[in-house]
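S.K.: predicted model follows, preceded by the sequence.
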Amino acid sequence: MLRSRLRPISLNRLQIITQHLTMSSHSPSEAEVLLAKSGCAGVITMNRPKVLNALNLNMVQHIYKQLKIWEEDPDIFLVIIKGSGGKAFCAGGDIIAVTNAGKSGDKFAQDFFRQEYILNNAIGTCKKPYVALIDGITMGGGVGLSVHGQFRVASEKTLFAMPETAIGLFPDVGGGYFLPRLPGNLGLYIGLTGFRLRGRDVQKAGIATHFVDSEKIPSLEKDLTSLKGPSKKYVAEVLDTYHTKSAAGDEKPFILAENLDKINSLFTANSVEELFENLKKDGSPFAQQQLQTLSKMSPTSLKMTFRQLKNGASLTLQEVLTMEYRLSQACMRGHDFYEGVRAVLIDKDQNPKWKPERLEDVTNEYLDSCFASLGSNDLKL
């Protein structure tokens, strides 16, 4: 039932968020990401299966460099990106390293976000077809590696989420661009609540462009790399064929179908406070569940995310990433990000003490400072 899948913070959800944050401590090496030519394609394989292919700065740098080389390579007609290990595409970014750097004032906290967002933009502006095989857990940094490309292929193993408001952050990596462009208020709902989408629902939500059974993905990849003189049209035809062949379960309704009207009406608001009032006045089981979920999130993150997505609806991807870099640095200067990571990942007491703890104490003046230009330190794309 839908209701059971909308419980505010289940153990499973906390495990997922923890996976999204977990990083290994071994030293970086090029083997963390495999870069290879296969037929007509350049293939990127994130190769850290023990930590669900979590993205670190070393990987960002290698992927960006190779992507730019392949864009100019006349023998490469498309780019494919995937994860190794069978469980995850990419479960997120190097949050522990960022946390440690931010606490100590280390420049890494600037460099990681800056270079990650530059890579997100390179994917969004890639001159060649870009196919992300999101066959497994795809969160945070993994969303940034996939959602801005031309093609995103989900499978029954895909688990998509942006759970950042639960750790005092915001749905970054271009979340301010793609989330407001989902139908109705779906993106705002996902961004604020961290709701998880699975399998075919990732495609039905408009996040994935295609759905292909996991067992068919190796064959799909082979057919893509074997294309003769491929163009975006031919790549789309191959993907469409596999999508059509993967029809099992297609008759099931979208997981949020019965609540879309409520999402579109209740999440239509001019402020987070107004949104909370809408939910309280409605009083339905669905509305009560959303209040329970949102009341556990960082008030600062909720307000930051609300403005981020409202602004992002009318901005270019480049403008959004510039805005998000400013927000990332505001989070590094603030309290809630470090407290969220402590509560969810380090001490694991799942009891963050947000500051401020009330929505009304997160002032517009403070938010204005978070969105303000960083001058010469602004992200330049």
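M.R.: That came through fine. Numbers count the residues shown, from 1 in each chain.
S.K.: please count neighbours and contacts with C-alpha atoms only from this point.
M.R.: Fine.
S.K.: pretty sure Tyr64 contacts Asn121?
M.R.: No. The criterion here is C-alpha atoms under 8 Å, and Tyr64 misses it with Asn121 at 10.0 Å.
S.K.: neighbour count winner among those two?
M.R.: Asn121 (23 against 18; other C-alpha atoms under 10 Å).
S.K.: and the closest residue to the more buried one other than its chain neighbours, what element?
M.R.: Distances taken as C-alpha to C-alpha, 6 or more residues apart in numbering put Gln318 closest to Asn121, at 6.7 Å, once the chain neighbours are dropped. Element membership of Gln318 [criterion: DSSP states H and E] is helix 317-333.
S.K.: and that helix, which residues are buried?
M.R.: Buried residues in helix 317-333, counted by 16 or more other C-alpha atoms under 10 Å: 317-332.
S.K.: now it, how far from the centre of its chain.
M.R.: Centre-to-centre, helix 317-333 and its host chain are 15 Å apart (C-alpha atoms, centre = their mean, to the nearest Å).
S.K.: do a quick rundown of the strands in the stretch 51-200 of the chain.
M.R.: Taking DSSP state E, counting those that start in this stretch as the criterion, the stretch 51-200 of the chain carries its strands at 78-83, 88-90, 130-134, 137-139, 151-154, 159-161, 197-198.
S.K.: put this next to the previous one:
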Amino acid sequence: MPFSNDNQADALVQIGRVGTLGRIHLNRPRALNSLTLEMVRIIVGALDAFEIDDSIAAVLITGEGDRAFCAGGDIRALHDEGRQNPAEARTFLREEYRLNARIKRFPKPYIAFMDLITMGGGVGLSAHGSHRIVTERTRLAMPETGIGFFPDIGATWLLSRGRAGRGKVETGTFLALSGEQIGGADAIHAGLADALVPSSALSDLADNLSQLPATADGADVSAIIGAYVSTVEPGPVEQNAAEIDEAFAFDTVEEIFAALGASETAFAGKTLATLRTRSPTSLKLALRLVRLARDDARLEDALEREYAAAAGILAGHDFYEGVRTAIIDKGQKPQWQPSTLAEVTEESLARYFEPAPERLFS
């Protein structure tokens, strides 16, 4: 959803304002608006400026093109940097994670249009905001276990929060391990979004948001959004919530596999088949991180832990193997090391919980 800003036509991120609305527009459509370090820094600068500008009531972030809001970080670049210059790769992650925390703490309404593909780092740019809008075209996922990584960008915090007052809440665990791609209804069910607005109404909604008084607050933003919200039917994940809550309540991946294997439903069979394609290390690491995040008082605590784990991942094997087979030598089956859950021991996991070379937050 571009806005008039001709002098930034080629910018990776277009920054501007429409009325009282600060605008951040990701502008890398051929790469599905995947994030680079330069883009992260531009967004941080924009938030700094919008925060101290008393004429800005709220901020809206959107993505260019008809395919994605943001497909995540540029994993090919991270793959190449991680092998050649791990310190530089960590710089990207460090600044991205700090941006995630900045969004969470941003003092003005922060609105994200999570239209189309919203994955990985795209979830970090949106799901930490105060007003998270999905559409009938949203395709959201944290697919990292399929490339030898784990759900980061504060996702272990998001996926561990659950759904207050609804009993067992293992939807986040399911999404973290499986990398399942979900639609807007299930994004709301999982606590990763707040409302579904038809994609055809986003432009009109943005126009109305730009007319907010400069003194508007989150309730004013919610009132405007509320006029556009569509009711949604339960998505596939919500429809299988009872089985997910039962199978994913365990604290070991082996027990989760056993629970799924004991079920005779098609959902359980499909889920187990998916999990068996994921990196065994990533599965165990993701589960451990999500469980630990449940006790965190702050997003920053989870991000600090994720950063240490990411530093360990960049020094290992599976991430490079996962990216190679996903985007470089497409179609090949990844050869994970270790290749089985049994080989992923407590000792081998310990490296991911060692302090990172740098801290994120003081």
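M.R.: Structure received. All of these numbers come straight from a predicted model, not from anything done at the bench.
S.K.: if we can go back for a sec, which one of the strands of the stretch 51-200 of the first structure is the most hemmed in?
M.R.: Of all those, strand 88-90 carries the top mean neighbour count, a mean of 31, counting by mean count of other C-alpha atoms under 10 Å.
S.K.: can you tell me what sits against that one?
M.R.: 46, 49, 52-55, 82-83, 133-139, 141-143, 158 (C-alpha atoms under 8 Å, 6 or more residues apart in numbering).
S.K.: repeat that for 7 Å
M.R.: For strand 88-90 of the first structure, contacts defined as C-alpha atoms under 7 Å, 6 or more residues apart in numbering pick out 52-55, 82-83, 134-139, 142.
S.K.: mean distance, it to its aligned residues in the second structure?
M.R.: Mean deviation of strand 88-90 of the first structure relative to the second structure after superposition (mean C-alpha distance after the TM-score superposition for the first structure): 0.7 Å.
S.K.: whereabouts in the second structure does that strand align?
M.R.: Aligned by TM-score structural alignment, strand 88-90 of the first structure falls on residues 68-70 of the second structure.
S.K.: how far is that stretch from where the chain is centred?
M.R.: Using C-alpha atoms, centre = their mean, the offset of stretch 68-70 of the second structure from its chain centre is 11 Å.
S.K.: now do stretch 100-112 of the second structure
M.R.: Mean C-alpha position of stretch 100-112 of the second structure versus that of the full chain (C-alpha atoms, centre = their mean) differs by 14 Å.
S.K.: find the residue at the geometric middle of the second structure.
M.R.: Val123 (2.8 Å; C-alpha atoms, centre = their mean).
S.K.: so what corresponds to that one in the first structure?
M.R.: In the first structure, the residue matched to Val123 of the second structure (TM-score structural alignment) is Val143.
S.K.: Ala219 of the second structure too?
M.R.: Match for Ala219 of the second structure (TM-score structural alignment): Lys233.
S.K.: what about its match, neighbour count?
M.R.: Counted with other C-alpha under 10 Å, Lys233 of the first structure comes out at 9.
S.K.: next up, the contacts around it.
M.R.: So Lys233 of the first structure contacts nothing (C-alpha under 7 Å, 6+ apart).
S.K.: same check, this time on Gly22 of the second structure
M.R.: Gly16, Phe50, Ile56, Ala58, Val59, Leu60.
S.K.: can you check Ile207 of the first structure too?
M.R.: Going by C-alpha under 7 Å, 6+ apart, Ile207 of the first structure touches Val147.
S.K.: quick one: what's aligned to it in the second structure?
M.R.: Aligned partner of Ile207 of the first structure by TM-score structural alignment: Leu192.
S.K.: surely its match is within a helix?
M.R.: No. Counting by DSSP: H, G, I helix; E, B strand; the rest coil, Leu192 of the second structure is not found in a helix; it is coil.
S.K.: stretch 269-279 of the first structure aligns to what range in the second structure?
M.R.: Under the criterion TM-score structural alignment, stretch 269-279 of the first structure matches residues 250-260.
S.K.: could you give me the buried positions within the matching stretch?
M.R.: Taking 16+ other C-alpha under 10 Å as the criterion, stretch 250-260 of the second structure shows Phe250, Val253, Ile256, Phe257, Ala259, Leu260 as buried.
S.K.: swap in stretch 109-127 of the first structure?
M.R.: 109-110, 112-124, 126.
S.K.: residue range in the second structure corresponding to that stretch, please.
M.R.: The aligned range for stretch 109-127 of the first structure is 89-107, by TM-score structural alignment.
S.K.: mean deviation of the helix holding Gln318 of the first structure from the second structure?
M.R.: Looks like 0.5 Å for helix 317-333 of the first structure (mean C-alpha distance after the TM-score superposition for the first structure).
S.K.: contacts for that helix?
M.R.: Contacts for helix 317-333 of the first structure (C-alpha under 7 Å, 6+ apart): 102, 113-114, 117, 121, 169, 172, 174, 176-177, 312, 337, 370-371, 373-374, 378-379, 381.
S.K.: the helices in the stretch 51-200 of the second structure, which residues?
M.R.: For the stretch 51-200 of the second structure, the helices defined by DSSP state H, counting those that start in this stretch cover 75-84, 86-105, 121-126, 155-160, 171-178, 184-189.
S.K.: report the contact partners of the equivalent of Ser160 of the second structure over in the first structure.
M.R.: Alignment note (TM-score structural alignment): Ser160 of the second structure maps to Pro180 of the first structure. Taking C-alpha under 7 Å, 6+ apart as the criterion, Pro180 of the first structure is in contact with Gly187, Leu188, Leu309, Gly312, Ala313.
S.K.: repeat for Leu381 of the first structure
M.R.: Ile118, Gln318.
S.K.: look up how far Asp111 of the first structure lies from it.
M.R.: Leu381 of the first structure sits 14 Å away from Asp111 of the first structure when distances are taken as C-alpha to C-alpha, to the nearest Å.
S.K.: ok, for Lys333 of the second structure, nearest residue in space, not its chain neighbours?
M.R.: Nearest to Lys333 of the second structure is Thr325, by C-alpha to C-alpha, 6+ apart, at 6.6 Å.
S.K.: strands of the stretch 201-350 of the first structure, start to end?
M.R.: Counting by DSSP E, counting those that start in this stretch, the strands of the stretch 201-350 of the first structure are 210-211.
S.K.: in it, which spans are helices?
M.R.: According to DSSP H, counting those that start in this stretch, the helices that the stretch 201-350 of the first structure contains are 217-225, 232-245, 260-266, 272-282, 285-295, 299-312, 317-333, 336-341.
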